[in-house]
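>>> following is a predicted model, sequence given first.
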Amino acid sequence: MSNPSAPTQQNALQTGIVQLRDATEAIKVRIRNPAKLRNLELFLLILAWVIGGGAMVLVQLGALQRVDTFPLQLAAMLGLLTLALHITLRVVAREADAIILPVATALNGLGIAMIYRIDIADGFTGWDAASVRQMAWTAMALLVAIVAIVAVRNHRVLARYRYLAMAVAFILLVLPLIPGIGRTINGATVWISLGPLSFQPGELAKIALAIFFAGYLMTARDSLSVVGRKVLGIRFPRVRDLGPILIVWAMCMLVLVFQRDLGTSMLYFGLFLVMIYVATGRRSWMVIGLGLVAVGGVVAYFALGYVQRRIHAWIHAFDQSVYEAQGGSYQIVQGVFGMAHGGLLGTGLGLGRPDITPYANSDYIIPSLGEELGLAGIFAILGLYLVLVSRGMRIGFQGPDDFTKLLGVGLAFVIGLQVFIVVGGVTRLIPLTGLTTPFLAAGGSSLLANWLIVALLLRLSDSVRGRGIV
């Protein structure tokens, strides 16, 4: 007689063989993939160096009709630092994302080239030039990123320090209000002075807040997402669960009132709103958040004169009285005219007049690039940002735990939201806020913060790939 259990045993044996084969193939892939990833990253990094260095050469040929080796030598030093970061990834984060570093390098290089272009127009070509300071800050930011990659071997450890991150964020926000070190520039009290250096601590505060929000929402998501009453098909949370969003809203309103910084308050509240939605999946939080934004906007408009001026300059930019008024729409209109002058393909690097617009190398670097690279160039730059943000979002959504998911999404979204606020402001889609364009605009604190975000995203991606998820 035949054994009835034989087919079952045979099927089980075949299943076991298939599983063993699949596991072996997975191990082989994981052994091969890190080297392929890093080789792909090196190839793309070389392209990023070509983009940045080529832009610098074209700027000199267009504006000076010659090539000066001094800025190119400094740019080559930055290339060596990005290569050092790449080598660090080969050693301590072999499975990190291969796209993020080259994209950030290309954006940073384009920004330095345009800042150098403005320096030429303003007559600054020595060590006192803004482009040289930008290179120095970039070098410091890359060193910080390398240290972060080496020091943070397991990003989940950051969840233990969520309340410390909250305290650090609060201290960073308060620092500009302390007499003696706080500085007010263009009406916004968001700077501190440390000797000859000026720093914007709010840029680092956004990272601390992302860590705190990720750690807090990881533990509180059940109470924020399950309990509540349904109204018109939408489940709203209990009143006692509204505390976190009300506290963050109040903090953003305090930033708006005391620091007179509309952009930063929008950035912080938008960050928390998206992270709480990702954590809970409840549309009610978006409804409540947008309602609070509307209430805060109305109160700020009637209570704060500078908010009224920003709104009037946005809506009535081309009115003669608004255009000529102190703090009016002159900057907005000049930026719009500059982008219009660039047209589809631009005037060419070094051949436009972006320096006519105030703060052309910082707040208005997007119109400066738009004039000389045209609409096509702006679309290419926005495409780089889209790739950077989408890679960060992908890392977050494929994270194996809630903290990884929330932190990855939060860090990627804060870059995307900042780009939207800046580009929306200079194109009159929304009121102008004064935020810096990540990696492009002149500003050391912004570079430090955004390269630190890149380092954290690379560490997260290495952890996700290390678990065989992507």
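Arrived safely.
>>> please count neighbours and contacts with C-alpha atoms only from this point.
Fine.
>>> mind listing what's buried along stretch 333-344?
Of the residues in stretch 333-344, those buried under the neighbour-count criterion (16 or more other CA atoms under 10 Å) are 333-336, 338-344.
>>> helix, strand or coil for Arg183?
Here Arg183 is strand, with the state taken from DSSP: H, G, I helix; E, B strand; the rest coil.
>>> quick one: it from Ile17, how far?
69 Å (CA to CA, to the nearest Å).
>>> also this one, for the comparison:
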Amino acid sequence: MTAAPNTTKPSGQDSPSTDTAVLRALRRIRVPQTQRNRELFLLIFAFLVNGSAIALVQLGTMGAIDAAFLFYCGALIVLVLAMHIVLRLFARDADPFVLPIATILTGLGIAMIYRIDIAVELGGWDAYSTKQLAWAAIAIVGAIAIVILLRNYRVLFRYTYIFGLAGIVLLILPIIPGLGTDANADVWVSLGFFSFQPGELAKISLAIFFAGYLVRTRESLTAVGTRFLGMTWPRARELGPLLVIWLISLGIIVLQRDLGTGLLIFGMFVAMLYVATGKTSWVIIGVVLAAAGAFLASRVLPYVGGRFSNWLDAFNPEVIDRAGGSYQLVQGIFGLAQGGLVGTGLGQGRPYITPLSQSDYILASLGEELGLIGVFAILCLYMVFTSRGIRIGLAGQDDFGKLLATGLSFTIALQVFIMVGGVTRIIPLTGLTTPFLAAGGSSLVANWLIVALLLRISDAVRSRPRVVIG
């Protein structure tokens, strides 16, 4: 009788399938490390760009390099590197592009604000650049705290209505007697030792509320409606939430004289509503309501009517010279024209002659000294930032994370469009700030908190079971 062949494997040998499984496990372990290494490389590039921008500003305005201000900027580099290390420890799978883009935009903003401070001879704690450095440090520390403490972003879903209430309270604060300031728009709250814009934090609270609310009510919002003009239109009772947010937005415009925040909140809700339902009819209804609200406000409210008049008839000498006229808008347009294709060079232009060139018109200031190429580069950074955020949302496994990431990313994109459109006279100018670039602590803190939330969501989206081999 012929003996059966011995199929027993020698001791210590593994099957090909086992080897393949081990290789896949090793690749899964290396991917997060690769993401963080890519982020570190991009951060080094961002540091070089920001440091070069500040050095060129000093050479262009003073003819020498001031090491003291570069030292202060170095403290921010340490904080950003600390956040990078925190991501390696607590969010290894987080998106590698979000932090470097936020870093380079913040640095370019500080460089231009510093350039304007030198021109108008502001120094010490009175300088906008010094305050921006301090607020940037606070913002980055806040982002680090969010990454460390918020291990599971889904916990925010439990407090949907609390965030909604907090958002409304934040929007109401500026009109409370004793808290508001005497600014052109009632969007600031003064606590004596410092002032801030609660609307910047309100947009984050409302984004969390909208995401949680739409997850809970999506069934009714996607219910079958009436078929008309090739689209399924929602039933009348499903229009309630959209109309409520529209009325709140109009209330902000009326009570606070803040066209930008009202438009931003309404646009954010419509965008998240479309992502939640996938129905184009919601977008059409939202655009119609926004246009109707803007037209109504321009006819009834002198503040909004003046903005539209400055937009439509900007170069009329009578409009330029009147109080609250289009002088700022015209100066910004001439500054952009002076920059041309390649710009005058950092420290070589005159952006400071435009009112509020360090805040509302920071983009026009950068456009004058960096030119059209520089503006396109900045807009490309915003585009990549937004696309990464939307990609994080689309890759999400749960509806809440998907809506929250998409809503926060769209908020940044819409804010950039509103500001760039206003400065270039595509749409009427509003009172918003350009994210990361413009002088203003409230906006900077809010935008860095958005960065932290996107990093947290992206880490949860990309995380896979890690195999430890020992």
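Perfect, I can see it now. None of these values were measured; they are calculated from a predicted model.
>>> what does Gly325 of the second structure align to in the first structure?
Under the alignment (TM-score structural alignment), Gly325 of the second structure pairs with Gly328 in the first structure.
>>> my bad, should have said Leu341 of the second structure
In the first structure, the residue equivalent to Leu341 of the second structure is Leu344, according to TM-score structural alignment.
>>> got it, and Met383 of the second structure?
That one, Met383 of the second structure, aligns with Leu386 by TM-score structural alignment.
>>> distance of that match from Trp249 of the first structure?
Distance, Leu386 of the first structure to Trp249 of the first structure, using CA to CA: 28 Å.
>>> so stretch 156-163 of the second structure corresponds to what in the first structure?
Aligned by TM-score structural alignment, stretch 156-163 of the second structure falls on residues 158-165 of the first structure.
>>> ends of that stretch, how far apart?
Stretch 158-165 of the first structure has its terminal residues 9 Å apart, counting by CA to CA.
>>> list the buried ones in it?
For stretch 158-165 of the first structure, a neighbour-count test (16+ other CA under 10 Å) marks 158-159, 162-163, 165 as buried.
>>> can you tell me which of these are in helices?
162-163, 165 (DSSP state H).
>>> any chance of JSON lines for those, columns distance to Arg238 of the first structure?
Shown next, in JSON lines, are these (distance: CA to CA, whole Å):
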{"residue": "Arg162", "distance to Arg238 of the first structure": "24"}
{"residue": "Tyr163", "distance to Arg238 of the first structure": "24"}
{"residue": "Ala165", "distance to Arg238 of the first structure": "27"}
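>>> how about Asp300 of the second structure, what's its partner in the first structure?
To be clear, residue 300 of the second structure is Val; Asp isn't right here. So, by TM-score structural alignment, Val300 of the second structure is matched to Ala303.
>>> tally of neighbours for its match?
By other CA atoms under 10 Å, 12 other residues sit near Ala303 of the first structure.
>>> and the gap between it and Thr24 of the first structure?
Distance from Ala303 of the first structure to Thr24 of the first structure, counting by CA to CA: 66 Å.
>>> and for Arg310 of the first structure?
With CA to CA as the criterion, Arg310 of the first structure and Thr24 of the first structure are 62 Å apart.
>>> who's more crowded, those two?
Relative neighbour count places Arg310 above the other of Arg310 of the first structure and Thr24, with 21 against 12, counting by other CA under 10 Å.
>>> can you pull the contacts of that one?
Going by CA atoms under 8 Å, 6 or more residues apart in numbering, Arg310 of the first structure touches 328, 431-432.
>>> would you quantify the distance from the aligned partner of Leu290 of the first structure in the second structure to Phe196 of the second structure?
With TM-score structural alignment defining the correspondence, Leu290 of the first structure maps onto Val287 in the second structure. Remark: distance between Val287 of the second structure and Phe196 of the second structure (CA to CA) = 31 Å.
>>> same check on Asp93 of the second structure?
34 Å.
>>> these two: who's more crowded?
Legend: neighbour count by other CA under 10 Å for Asp93 of the second structure and Phe196, higher for Asp93 (24 against 17).
>>> name the element that one belongs to?
Counting by DSSP states H and E, there is no helix or strand that carries Asp93 of the second structure.
>>> what's the closest non-adjacent residue to it?
Nearest in space to Asp93 of the second structure, with sequence neighbours left out and distances taken as CA to CA, 6 or more residues apart in numbering, is Asp459 at 4.5 Å.
>>> alignment lookup: the one you found to the first structure.
Aligned counterpart of Asp459 of the second structure in the first structure: Asp462 (TM-score structural alignment).
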